[in-house]
Structure formats: C-alpha cells, structure tokens
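Chemist: Return a 3D structure for these sequence lines:
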Amino acid sequence: MTEATAVRRAVRSLFDPRGCPDPYPHYAVLRTHAPALRLPDGRILLSRHAECDRVLRNPAFRVEDEQWMDANLPGAGEHPAVHSLMAEMVNCNPPHHERLRRLVGTAFSPRRIAELRPAVTALVDSLLDRLAAGAGAGAAVDFMSGFALPLPITVIGELLGLPEADRAWFAPRVEAVTRAIEQDLTGEALKTADRAVEELWERLGDLVEQRRRDPRPDLVSTLIAAREADGDRLSRRELLANLVLLYSAGYETTSNLLGNGLATLLSRPELLARLRAESGRIGPWVEEMLRHTPPITLASRWAAEDTELAGVPLRRGAEVLLLLGSANRDESRYPDPDRFDPDRPVAANLAFGAGAHYCLGAVLARMEAEIAFPALLARFPDIALAQLPERRQGFGALNGFAELPLLLGTR
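Modeler: Down below sits the predicted model:
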C-alpha cells in the first residue's frame, strides 16, 4: 500500500458517518505521513501535538464565531439553536470571550471546587448505593446512566442553582443541541435542537426571574448580579446561552472521562489491581486517562491571517481541524503513546484544550473523577464488564460510550 493510499484510507475511516471504533492506528498514519493534510474541501487536518498546541494557543487562529458563521453559513443565525450557540463563550473571540469567561470563572476557582468536595463525595456514595441496589441477583447495570451521567449532572446542577426536579428535564434537550452540532447544524437534528433551545431559554428565563427576586449562592444569581451591575457586560442572550453551555459542558466531558477511564481499567486487570493498591495517588491515573482516551477528540479553528502549518500554507479564513485524540498519542511527545502508563512523566496533554479557551471546568472534572474511581473500586472488588461496550455512533468531537454494562459482583 502506498503512503497516499494509506492516508486516504485513514481519513475515510476517521470521517465515516457511522463512527470509527478504533481511530488510533489511523491517527498514527496521519502523524507519520500527513501531519498537516489539506482535505478536498480545503480544510486542514492536523494530527501532531506541536501543531495542534500551536493553533490552540495562537490568537491568529480563532474559534468559529458569529462573524465566521455569517460569512460561511449566511442565514444560519436565524435558527434558535445557532443564535444560542454563537453567544456561548466557547464560540466567542476576543474581546467578548475574555469578558464572558471572567464573569463565569469565579464559580470554577480552585477554592470553590474544593468547597464542593464533601458534597461530591456524599453524592458518589449515594450513586454507588443505587448501582448496588440495581445489581441484585447478579443483574448487569449500566454505568453511564447509573453513575457517569447523574454524578456530573447533579454537581453542575448544584453549581448553577437548577432546581433538583428540573435536572432530568434539561439533559435530553441539551443533548439534542449536541447532536445537531455533531451533524453540522443541518437537517432534522437542527430542527430538534431549535425546539430544544426555545424550551431551554423559556425555562431558564423563568429561573432567572426567580433568582432576580430571590438571589441565592449559585452561579445563576452571580451572573444576574454581574449583568445588573453594568447592563453592557452581559446581555440576556449571553446569560441564557452560557447557562445552556455550562450545563452541557459540565457533564458531557466528565461522563466520558469516567466511562472511558473505567473501560480502560476493566480491559486491563493488572491496572485495576494496581489502582486499588495505590488509590491515594489517583491524580496521575486520571491524567493518563485524559491523555490515553480523551473525552473530546476534535476541535476546530479558522485562520485570521495568512500563515503556514507544518509547511502547508494557509490563507486567511481557512478552517483547521485539530485531532486532539491523535495529538495526545503523538510519539514525539509521549514515548510508547498507546500504552496506558500512570507513571508517565508529566507532560500536559490537550484533553481540555490549551490557551485562552482551555476548559473552564477542567478542575471540577478532575476532582469528580479523583473521588469517583477509588470509591467505585473499593465498593465493588469484583467489578467486570458484562459485555464489550460500543462507543457512541457517528463522527463527532465527543468520545465515549452510550452504555457501559457492568457486573458488580456484589456480595
């Protein structure tokens, strides 16, 4: 097989609309033979750590904001889902991005996250009780719906101040928006997302009015106060859009981290036994989970000026796709990158991005995982996969399992 044929096959497999169960061999082909590949539609596909990191940190590369959307998808902003997405801070460039991130950032400070630790520990224990109850008579239980999703959903719900009774209502609507993004904001998925956003904004608008009358120590009240202190700082659109973002980002990344990490451990019994013996140093294990099988594998930027990447010239306006899952397995940065190694020397990975748009909730996600894994393994010494799990269908940025069936071996 020629290099060109291998590259074409790798790209075809990675972009298969049905998904790619094992992308890592294809990533390796691209890193070796085409680290900056111009696709037929003109986009540039990056697969090495150095170039991905450079793009994420360089202000000359921008997120696909409202300006980009108007130029490339005129009329898309008339859709409620797109109108909301383009007001989210992750889809804003300077100076709007810094302004929004500053307002929200106080709720995700290391001190605030540390204050949540006792509540998260109690929640983890409660969810483990529910898993055990569902595993009576040796029945299989689904780790994703029984633990990996409700844990971060509850935590971000508490942080935002969403009423407990409403949290289950929010999740499928936020997921509808995510599905539309993964399908390039087209077709029936976009129509479903439009309806979901209209319902989300109505429900969140009611909550904002309640918190305006009766402020509480939650993020909704904090953002309302910031808006009313200076009306130009946070518009109603920005407030509601970023509440949707925070709810979504607050659980999707963490749930995938938990599911991917557990699947890796259960596929390697020696790792499972070792982590049980050294659960006090869970931090490096979580970091290696993030590197080895990241919850998000793809990001995109566009060039705000003429430049080049790995010898490939880019004109202003060119779109760049960053294969974060590949960058995290780059052999030039991580020796023997396909091996899961919790003793690996610390070298920052791109699981949560880098630069100005580094994930605001990274500290929270790590904290939840560092509490969850030791508690889970201590509670269920005979935990095992009930069957080989299947990864999410379709090509998209999110990397995880729809279901992860377990046998808990409860005694």
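
Chemist: Please count neighbours and contacts with C-alpha atoms only from this point.
Modeler: Will do.

Chemist: Going along the chain, name the helices of the stretch 301-411 of the chain.
Modeler: Counting by DSSP state H, counting those that start in this stretch, one finds helices in the stretch 301-411 of the chain at the ranges 324-327, 362-379.

Chemist: For the first one, buried residues please.
Modeler: It stands for helix 324-327. By 16 or more other CA atoms under 10 Å, the buried positions in helix 324-327 come out as 324-327.

Chemist: for comparison, sequence B:
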Amino acid sequence: MGAYLDRIDAAPASERWRLVRGLMYGEPQPFFAELRAERPVLELPDLTIVTRFADCALTLRRHQDFGVDLYRPKQGDYFMAQDDTADHWRDKSIMRAILDFEQVPRMRAHVGDTARDILREAGGAIDAPKRLTRAVPISLVKTFFGFDDADDEQLFDWSYWNQQDAFHNQFFDAIVTPDPQKIVRERERANTELALFTARVMAKRSVAVKLGFGGDDSISRLIHLSFSGGVNFPLKKVLFNAGGLLIGAVETTSHAVNNALAELLKRPDVLDRARAAAASPDAQAFDGFVFEALRFNPAFPYFFRTCHRRTVMSAGTPEARAVEPNATVLAVTHSAMFDEAAFEEPDRFDEARSQADAFTFGQGLHECLGRVIAQAMIPEVVRQCLLLPNLRAEGPVRFEGGVPESFPLRWG
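Modeler: As a prediction, this is how the structure comes out:
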C-alpha cells in the first residue's frame, strides 16, 4: 500500500479527514494518483471521497441519485438548491435565456477594457484580488445585469458571504472554519440588504418597463417576462434570481483568475507561449492556456453531493465500493482531470487539449449557469495581465476562508 494511505489508516478516525484535506491541497497530484490506483473510493467516518473520472462524472450527472441537499439550508428555495423539480427546470431555462449569450462579445470587450484600465492606473504593482479580480466581475454585473446603482463594496459583500456559506461552510469545513455561525449570520444580513436593494431596483425598472422604456439589462428582461404572464415567474422569483446573478459572478471569477495566473506564472516555458498567444489579434487563441491552467489548479477541487440511492462506485473493478443513501460524497474533480482513462498524457500541459470533459464549470444538471460568460471573462482578465511587460508574482496566492485574498503582482 502507498505511503499516503498508510498514514491515513494509521491516523485516529477523528483525524483522518483533516489529514486527507491537507494532502488534497498540499500534495494533490501524488496523493490523488495513489488514491486512483489503490483506493479510488476512500471511506471516512462522515465522508466518501471518489477520485476517478468515471465516479466523479457519475456523481455529478446522476442527479436523481446524488442531490444538492446541503445547499438547501444555505439557499432556501433558489433553483440551484433543487434537483429535478419544475422550479429548477423553468427558472434555469429563463435565466439562461435572459443572459443573452449574443452579448458575450460585448461583455468580453467590456471586461478587457475594465481590466486594462485598472492595470494602467495601478502603476506597475497590484494586489490582484483586492483591486482587479473582484472589481472586473462587479463592473460586468453593474453594466449588464442591472445593478448599476449599487456600491461596489456592497456588491462584493453580498456576493462574498453567500459564497462563503454555501461552498465553504459545510459540516466538513468545520476543521478550518473558526466561527461557522458568524458566516451564517453574515449571509443572512447580506441577503436582507441585497433583497431590499434589489426590490428598489425592481420598482424603478418596473415603472420604466410599464412606460415602454425598459432597458436590456437582465433585471429588466426578467420584469418584462414576469409582467407577460406567459410563464409562472412572479416578481418574487425576479427578486430571488436577480440576486443569484450577482452571487454567482464575483467570487468564483476572482478565484479562477488568481488560480490560473498563479499556475501560468510558475511555468516559464508555458508562459512564453501564453504571452505570444495573448498578443494575438484572435483573443480566443489564448483561452486554452487558461482552462488548461485551471485543470492543474482548479478553483473548486471537489463538488459535494448527498447520496439518495445505493450506488456502486468503480463498478467492475477490484476497488468497487457501495455508497449508501444519506452519505455525503466528495467528487474530487481535481483528481478526475488527471485520470488517464479520460485525459491523454494528463501530466502534460497542453493548451490545445479539449476541455469538453473537464470539470472547471461542473457537469450535469448543476453545471455553472453562466458558463458561456465565464468562459469569456476569466481568460480575458488573465490575458490583459499577460500583456503587461515582465509580469511576475511577488509572492504566493494567500487564501482566507477558502478564497484568494491576496496575490501581489508586479510588472515593468
């Protein structure tokens, strides 16, 4: 048996998850390789961890068998906290429609202009999360989603605490979260403020829509749809889903941009090719560098689900194990993206690699709602950084609460 598994088996049961989590973040590739080869279904006292591509894909795609139960206490009736329901299908379809993907080229141009202006004003040095990687998606939210009257700090605050509670404040996060209840209180406070603000925006937009002056931002489109009566989408749903647009846009974008930048900056050979591609007139020729970097350094190394039906993982292999109902499953997609059964030469950085089976934006029913927008926004922010002369990291990415809080960059 491998050295990592020997350490885990020798540890007291109560300490195994702490040890495993440390290895997942501290020594991911050798640790995951050992798990995939020897124990792809790792059973801990309160968690079942799966690491092979087939098992991770099964967990995320079979929403009848593996649900998002742990989202519900955090997100209530929001459609992303539901699985195969009428609200989920209708609301997600509406939200995808009103995002108007035909606007993506305009959005990318806006992101590029905003990032370039911020970097120009920075004068050769910047702390990326504090001044760039959150500011750019906030600008996009204000310009395209209908939050133009909001204060930037408020938008960040409302998004941040919702993301913290949903994704970094589950029961298995208690070993690294000093005050879980504080996060819950902050999320509740943020949601109250966000609801009051969004209600004021909706009132203003509703008058404009009734007078025939409604804009083409996302909130106005939702109000148009609600007033039409053509579908079951009352104003309460407009309020709820408009807030979801903000919450999903800011912190995840910031996290992905910082991780991708950090990965590229530590690979000198890749960095030279990436800089050349960044300078190409075809901006999308650069994007593969960012998504391959996120395969090596993803913002979310795992997704969590609750088992609803007894399911055999790694079926047909000597490592097969059954997962029983009510078990919490971590699909470690960081590991899955290095499984040779799904990715050819996974240890090689290949910017031309197909990302169709990657888990960067999730998979299955709960794939990222704004995937197409994120696929333009994230690489464009990174591209603007790599266009700077002699860009370099002055230190590592510093994480707090599971997200990047500091990443000092310098150039020129």
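
Chemist: JSON lines for the helices of the stretch 301-411 of the first structure, including distance to Trp302 of the first structure?
Modeler: Putting these into JSON lines (distance: least, CA to CA, whole Å) gives the following:
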{"stretch": "helix 324-327", "distance to Trp302 of the first structure": "16"}
{"stretch": "helix 362-379", "distance to Trp302 of the first structure": "24"}
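
Chemist: which of the ones you listed sits most buried?
Modeler: Compared across the helices of the stretch 301-411 of the first structure, helix 324-327 shows the largest average neighbour count, a mean of 29 (mean count of other CA atoms under 10 Å).

Chemist: residues in the second structure aligned with that helix?
Modeler: Using TM-score structural alignment, helix 324-327 of the first structure lines up with residues 333-336 of the second structure.

Chemist: which outside residues touch that stretch?
Modeler: 28-29, 32-33, 36, 51-54, 56, 295-298, 300-303, 359 (CA atoms under 8 Å, 6 or more residues apart in numbering).

Chemist: swap in stretch 89-99 of the second structure?
Modeler: For stretch 89-99 of the second structure, contacts defined as CA under 8 Å, 6+ apart pick out 79, 218, 221-222, 233, 241, 369-370.

Chemist: Compile these into JSON lines and extend it with columns for secondary structure and distance to Thr133 of the second structure.
Modeler: Shown next, in JSON lines, are those (DSSP: H, G, I helix; E, B strand; the rest coil; distance: CA to CA, whole Å):
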{"residue": "Phe79", "secondary structure": "helix", "distance to Thr133 of the second structure": "27"}
{"residue": "Ser218", "secondary structure": "helix", "distance to Thr133 of the second structure": "22"}
{"residue": "Arg221", "secondary structure": "helix", "distance to Thr133 of the second structure": "27"}
{"residue": "Leu222", "secondary structure": "helix", "distance to Thr133 of the second structure": "28"}
{"residue": "Phe233", "secondary structure": "coil", "distance to Thr133 of the second structure": "33"}
{"residue": "Asn241", "secondary structure": "helix", "distance to Thr133 of the second structure": "23"}
{"residue": "Leu369", "secondary structure": "coil", "distance to Thr133 of the second structure": "20"}
{"residue": "Gly370", "secondary structure": "coil", "distance to Thr133 of the second structure": "17"}
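
Chemist: Show me which pair in those residues is furthest apart.
Modeler: Largest separation among the contacts of stretch 89-99 of the second structure by CA to CA: Phe233 and Gly370, giving 19.8 Å.

Chemist: Neighbour count for the two, which is higher?
Modeler: Phe233 (19 against 16; other CA atoms under 10 Å).

Chemist: For the alignment partner in the first structure of the more buried one, give me its contacts.
Modeler: Counting by TM-score structural alignment, Phe233 of the second structure lines up with Leu234 in the first structure. By CA under 8 Å, 6+ apart, the contact set of Leu234 of the first structure is 100, 226-227.

Chemist: that older thread, the match of helix 324-327 of the first structure vs the first structure, average offset?
Modeler: Superposed on the first structure, stretch 333-336 of the second structure shows a mean distance to its aligned partners of 1.7 Å (mean CA distance after the TM-score superposition for the first structure).

Chemist: How about the residue positioned nearest the centre of the second structure: what's its closest non-neighbour residue?
Modeler: With distances taken as CA atoms, centre = their mean, Thr252 lies nearest the centre of the second structure, 4.2 Å away. Of all residues not flanking Thr252 of the second structure in the chain, Ala299 sits nearest, at 7.4 Å (CA to CA, 6 or more residues apart in numbering).

Chemist: SS state for that neighbour?
Modeler: coil (DSSP: H, G, I helix; E, B strand; the rest coil).

Chemist: what about the residue mapped onto it from the first structure, neighbour count?
Modeler: The alignment partner of Ala299 of the second structure in the first structure, by TM-score structural alignment, is Pro295. The number of residues packed near Pro295 of the first structure is 28, by other CA under 10 Å.

Chemist: Then the one 5 residues further on?
Modeler: Other residues within reach of Ser300 of the first structure by the criterion other CA under 10 Å amount to 21.

Chemist: need the contact list for it.
Modeler: Ser300 of the first structure neighbours (CA under 8 Å, 6+ apart): 63-64, 319-322.

Chemist: All good on my end, thank you.
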